[in-house]
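Engineer: Pasting the sequence and the predicted model now:
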Amino acid sequence: MKINFRNLTVQVIIGIILGIAVGFLFPEFGAKLKVLADIFIKLIKMVIAPIIFFTIVIGIGNMGDLKKVGRIGGKALLYFEIVTTFALAIGILVVSIIKPGHGFNTKAAEGADVSQYTKAAAETSHGVMDFILGIVPDNALAALSGGTLLPVLFFAVIFGIAAASLGEKAAPVISFLEKVSEIFFAIVNMVMKVSPIAAFGAMAFTIGNFGIGSLISLGKLMGSVYITMFLFIVFVLGTIAKFYNFNIFSFLKYIKEEILLVLGTSSSESALPKMMERLEKYGCSKSVVGLVVPTGYSFNLDGTSIYLSMAAVFIAQAYGVELTIWQLVTLLGVLMLTSKGAAGVTGSGFITLAATLAAFPMIPVEGMALILGVDRFMSEARAITNLIGNGVATVVISKTEKEFNPSGVTQTKSQKTSIAS
């Protein structure tokens, strides 16, 4: 079979393989290549806030029916809460059965400095009222420049509703934003051309900095996390997909480029703009994609939810702390709140874990050092699960709104199979 080296998927795979090789053979040099991935992620984050703003405003503005906006938003939030609760519960169940932390040598955590994470967690408010206040931006420009998705979502929804209420008067503004949006997506297409280089740099850093050996030392925990996320995707998301008449494996094949990009960069945010385009081509309406995908990146982090629940129980097991059933239920409740505050970027899950442990003094926070070395490896799994979870959610909401139209998609030969319900 002839390999098309111009294909982005092939290029990203090559970048990942070369990154692993360079990190393994030249660890010091590989550890310095993280800058390649950092630059790429900054380039993507540069356009995420405007793209989300334009997409939501255009979607709501063209929708016109404000009741429909509320209905789609309500359905999405209900779906997110149910599915992420499943993810949290599955994580706690699997780690409680496998018990990867039992008998673990906690001396590795003695004297470890995790202050940067506990400090960041302390500075991040996780109370209900603080969370709600954090959604409302101080001003419109702050929402777009702050780098946090929730304030952008809030401002975009308010702007879109106001535009929709004006009807034809707002039509020129919506038309203008559509044209500007096309320019920003063109920028994304330009940035994506360097994604194989970013994947190369990220993997070289990961292997060079932590080494292949770090994969073995905490293999049981990593294996538990990967197995849990696999089971969640195949059985939970697969069952949801089957109920709504589409195949999870065909869907995964369809978004393989986005999955590989996330694998290389460890950030689901890096694939957000292209994922939105891909879902529209899959058959989801622009308005549903514009509302559900950005909201999902703050409220539907399935992979992060699984990771947080398993990591917290793992640390408790490692220190011989036996959590009662009521403490596990309380942990589930706390995680239902803290997991919603985690953004889809590398490292945020670790900070959120610190905030979660702060509510459970019986679990030593210094235990975070036990998983610090392999957190990077698990971040790929949770970022990919986040991406897939939001994709499935968008298709589901589109189908419930009867705004899923695969027949209107321009299909390549490979996509015809992928889009089949």
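Structural biologist: Arrived safely. Residues are numbered from 1 along each chain as shown.
Engineer: hey, let's count contacts and neighbours off CA atoms from now on
Structural biologist: OK.
Engineer: Look up how far Phe360 lies from Gly349.
Structural biologist: 17 Å (Cα to Cα, to the nearest Å).
Engineer: next one: Val173
Structural biologist: Using Cα to Cα, Val173 is found at 50 Å from Phe360.
Engineer: For stretch 100-116, measure first residue to last.
Structural biologist: End to end - Cα to Cα - stretch 100-116 spans 26 Å.
Engineer: right, and the helix or strand after whichever helix or strand Leu77 is part of?
Structural biologist: If you go by DSSP states H and E, Leu77 is part of helix 66-98. Downstream of helix 66-98, the first helix or strand assigned by DSSP H and E is helix 115-123.
Engineer: could you say what helices and strands that following helix packs with?
Structural biologist: Counting contacts by 3 or more Cα pairs under 8 Å, 6 or more residues apart in numbering; DSSP states H and E, helix 115-123 packs against helix 348-357.
Engineer: take a look at this one as well, against the first:
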Amino acid sequence: MSRNDAAPGTVTAPPGRTRRMLSHLYVQCLIAVLLGAAVGGLWPSVGADLKPLGDGFIALVKMFIAPIIFCTVVHGIASMGNARAVGRVSLKALIYFEVLTTVAMVIGLVVVNVVKPGSGLHIDLSTLSTKGLPPEATTAHEGFAEFLLAIIPATLVSALTGNEILPVLLVSVLFGFGLHASGEAGLGIARGIEKVSTVLFTLIRWIMRLAPIGAFGSMAFTIGNYGLGTLRHLGLLVGSFWLTALFFVLVVLGTVMRLNGLRLLPFLRYIKEELLIVLGTSSTEPVLPRMMAKLQHAGASKPVVGITLPAGYSFNLDGTAIYLTMGSVFLAQALGIDLSLTQQLTMLAVMLLTSKGAAGVTGSGFIALAATLSAVPHVPVAALALIFGIDRFMSEARALTSLVGNGVATLAVARWEGELDEHRAKAVLRGEIPYAPAPAPPAVPAEPGPKETPAPTRDPVPAAS
């Protein structure tokens, strides 16, 4: 039988289709995550040694985050017709953040009180020690004044060289208002900053091709270092947390999307590559530049995206909000501490502060929980040792929930502000206007011009009057 003869009933996939499928970043990341889990499970020591792959990828992306936020926010503010528009967007975003964060915390509080994953453990506090915890966990107490002062950078440049998002936002907003008030002089600078932003996003697109390597290394380290058996020790807490996060995404965020005339599941398909990268790296920071670009492609104006999404990385961590209430009450249950409703509500009020400013990096939720326990006397900080070993397995759910929450928040604020092209958004989410066009077949030369329908220009820099 010749190679071209196929047996009856045999269906073979065209090689070109397989190659095209493997060329998608989300497929590469999915394969990398599965391979990483396999390597970590079969060869734990090898998996634990692969941690630098994930750390290196995250570090590569993080070095671009501050300048990208700066360029996007500055150009976005300079593009708005008046300064009131910036204040209006910021106020709406902050109100949304507080409402959704509170809802997330209340849901977590209800679930942990109903499921009671820590009941029956009867842990003796004297057997616990903070020696193995990261130093930040035992020195995480921060008052409101310190929180505000930490937003102010030492110098204008140091905000762009540090690892905190809030100082970058402060400098960017001030600089943007300065350009807006500078007339013709600010106009040229704003256009130059937009060109710099284009270069930065090009570099990010190149770096994101390394995402499968980072996801592979991070997943191999997680499984190799902590082991699959770790999940069984406190599986009820891990499982209930994942289910609660899923409920929040599908029900709460799904409702927000429906109220704004959009659907959640198409949006999740639209950001599937970013979700898989976050699943592998357990961090939302590596996908911030891509999320900004995708939300603009989906019809949200550049100024709204530039203000809302970066701010959400500090003020709208829905996954961390759920984790804080569930984690703190779980520890109390494990130690046999009966928290009254008043005590739990007091902790929730403190969490509204401690959950802010926790950047979307691996382990920030754990540090926020330590800050909460340090600020209230109900649960000792030493109890953190109980969940330190399994925190990594909840980190992915925190990051995924927060990523989806910030994407939904940006679309919602843009629509409320009248800065969302709803027809384009629906078309993009239906897949009619792809974010990355498929390679054109080489058979017939195409007419010169763009391969995909460009987003309408929604944020021109106004000429100085």
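Structural biologist: Happy to help now that I have it. Remember, it's a predicted structure, so these values are computed and weren't measured experimentally.
Engineer: Helices of the stretch 151-300 of structure 1, start to end?
Structural biologist: In the stretch 151-300 of structure 1, the helices defined using DSSP state H, counting those that start in this stretch lie at 171-192, 195-210, 213-217, 219-231, 238-243, 248-254, 256-265, 272-282, 286-299.
Engineer: ok, average deviation of the longest one from structure 2?
Structural biologist: Looking back up the chat, that one is helix 171-192 of structure 1. Compared with structure 2 after the fit, helix 171-192 of structure 1 shows a mean deviation of 0.8 Å (mean Cα distance after the TM-score superposition for structure 1).
Engineer: Now that helix: buried residues?
Structural biologist: Ala171, Ile174, Leu177, Glu178, Ser181, Phe184, Phe185, Val188, Met192 (16 or more other Cα atoms under 10 Å).
Engineer: residue range for that helix in structure 2?
Structural biologist: Mapped onto structure 2 using TM-score structural alignment, helix 171-192 of structure 1 covers residues 187-208.
Engineer: what do you get for the shortest one?
Structural biologist: Across structure 2, the stretch matching helix 213-217 of structure 1 (TM-score structural alignment) is residues 229-233.
Engineer: which residues are contacting the matching stretch?
Structural biologist: Val238, Gly389, Ile390, Phe393 (Cα atoms under 8 Å, 6 or more residues apart in numbering).
Engineer: In helices, which of those fall?
Structural biologist: Val238, Phe393 (DSSP state H).
Engineer: Next, format the contacts of stretch 229-233 of structure 2 as CSV and append distance to Val305 of structure 2.
Structural biologist: CSV is the format used below for the contacts of stretch 229-233 of structure 2 (distance: Cα to Cα, whole Å):
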residue, distance to Val305 of structure 2
Val238, 33
Gly389, 36
Ile390, 34
Phe393, 30
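Engineer: What is the most widely separated pair among the contacts of stretch 229-233 of structure 2?
Structural biologist: Greatest spatial distance in these: Val238 and Gly389, 11.5 Å, computed using Cα to Cα.
Engineer: Just want to know which of those two has more residues nearby.
Structural biologist: Val238 (21 against 16; other Cα atoms under 10 Å).
Engineer: With adjacent residues omitted, what lies nearest to that one?
Structural biologist: Ranked by Cα to Cα, 6 or more residues apart in numbering and with sequence neighbours excluded, the top spatial neighbour of Val238 of structure 2 is Met394, at 6.2 Å.
Engineer: What is the aligned counterpart of the one you found in structure 1?
Structural biologist: Using TM-score structural alignment, Met394 of structure 2 pairs with Met378 in structure 1.
Engineer: Report the contact partners of its match.
Structural biologist: Met378 of structure 1 touches Met222, Val225, Tyr226, Tyr307, counting by Cα under 8 Å, 6+ apart.
Engineer: What's the match for Ser270 of structure 1 in structure 2?
Structural biologist: Aligned partner of Ser270 of structure 1 by TM-score structural alignment: Pro286.
Engineer: Could you check how many residues crowd around its match?
Structural biologist: 28.
Engineer: what's the most buried one of the helices of the stretch 151-300 of structure 1?
Structural biologist: helix 195-210 (a mean of 27; mean count of other Cα atoms under 10 Å).
Engineer: Now check Trp326 of structure 1 against structure 2: what is it aligned to?
Structural biologist: So Trp326 of structure 1 corresponds to Thr342, using TM-score structural alignment.
Engineer: name the element that match belongs to?
Structural biologist: helix 341-354.
Engineer: now for that helix, which elements pack on it?
Structural biologist: Packed next to helix 341-354 of structure 2, using 3+ Cα pairs under 8 Å, 6+ apart, are helix 83-115, helix 318-334, helix 364-375.
Engineer: Try it again at 6 Å.
Structural biologist: If you count contacts as 3 or more Cα pairs under 6 Å, 6 or more residues apart in numbering; DSSP states H and E, helix 341-354 of structure 2 packs onto no helix or strand.
Engineer: distance between that helix and the chain's centre?
Structural biologist: 24 Å (Cα atoms, centre = their mean, to the nearest Å).
Engineer: Just the buried residues of that helix, please?
Structural biologist: Applying 16+ other Cα under 10 Å to helix 341-354 of structure 2 flags Gln344, Met347, Leu348, Val350, Met351, Leu352, Leu353, Thr354 as buried.
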